[in-house]
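Engineer: here is my input, please return the structure:
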Amino acid sequence: MQQDKQPDYHPVVFRDRSAGYAFLTRSTATSDQTIEWDDGETYPVVDVEISSESHPFYTGKARTVDSEGRVARFERRYGTPEGTADEDATG
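Structural biologist: Reported below is the predicted structural model:
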């Protein structure tokens, strides 16, 4: 493997502005901005719009699909098809 073909993989701080959260990880991302981290070292910082701290899926604020309500709404609108299991059980 050629060493000069590999990207520079280094510590980078990703900062989620909407959640006020930052985390240090290794990445190939670069930035002109820097930040002093808790360990006293200075690292490049990349601002992101959404992270696991602000994403609805990870925060538990994601909308759930109401599939039962959709079926009931369909049956109210178009009626139940003839020969369904409910009619056979009662008839």
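Engineer: drop to CA atoms for contacts and neighbour counts, all remaining ones
Structural biologist: OK.
Engineer: what's around Asp16, how many residues?
Structural biologist: Using other CA atoms under 10 Å, Asp16 has 19 other residues around it.
Engineer: so how far is Val12 from Thr90?
Structural biologist: To Val12, Thr90 is 66 Å away according to CA to CA, to the nearest Å.
Engineer: all helices for this structure, in order.
Structural biologist: Ranges of helices in the chain, per DSSP state H, are 56-59, 67-78, 85-90.
Engineer: to compare against the first, here's the next sequence to fold:
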Amino acid sequence: MNTRIHPVSRQVVFRDRAAGVAFLMRSTADSDERVEWQDGTAYPVIDVETSSASHPFYTGGRQVLDTAGRVDRFHRRYGAGVPRS
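Structural biologist: The predicted model follows:
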């Protein structure tokens, strides 16, 4: 890689405050705050609001849409003049 045009990639800890978990991975992001990881090394830490540990899509807490109920509510609101499929 050309060092003049490519950013420096380093090990960074991403900490999810909502779920209370942390992930160590490579990133070009940097931070002045450091945290000691399980291996005893201090890494830059970046706090994130959402990660795979707290996002509803990954945790199974996502809301299932009730499309049949929405269709019935539409027909009640706008009458029987709308053709049903």
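Engineer: hmm, back to that, which one of Thr90 and Val12 of structure 1 has more residues nearby?
Structural biologist: Comparing Thr90 of structure 1 with Val12 by other CA under 10 Å, the one with more neighbours is Val12, at 22 against 6.
Engineer: surely that one and Glu41 touch.
Structural biologist: No. The pair Val12 of structure 1 / Glu41 is not scored as a contact, 11.2 Å apart, by CA atoms under 8 Å.
Engineer: which residues touch Ser18 of structure 1?
Structural biologist: Listed by CA atoms under 8 Å, 6 or more residues apart in numbering, the contact set of Ser18 of structure 1 reads Glu49, Ile50, Ser54.
Engineer: do the same with Val8 of structure 2
Structural biologist: Val8 of structure 2 makes contact with Thr28, according to CA under 8 Å, 6+ apart.
Engineer: what's the match for it in structure 1?
Structural biologist: In structure 1, Val8 of structure 2 lines up with Asp8, judged by TM-score structural alignment.
Engineer: distance of the spatially most central residue of structure 1 relative to Ser18 of structure 1?
Structural biologist: The centre of structure 1 sits closest to His55, judged by CA atoms, centre = their mean, with a distance of 4.8 Å. Plainly put, His55 of structure 1 is 10 Å away from Ser18 of structure 1 if you go by CA to CA.
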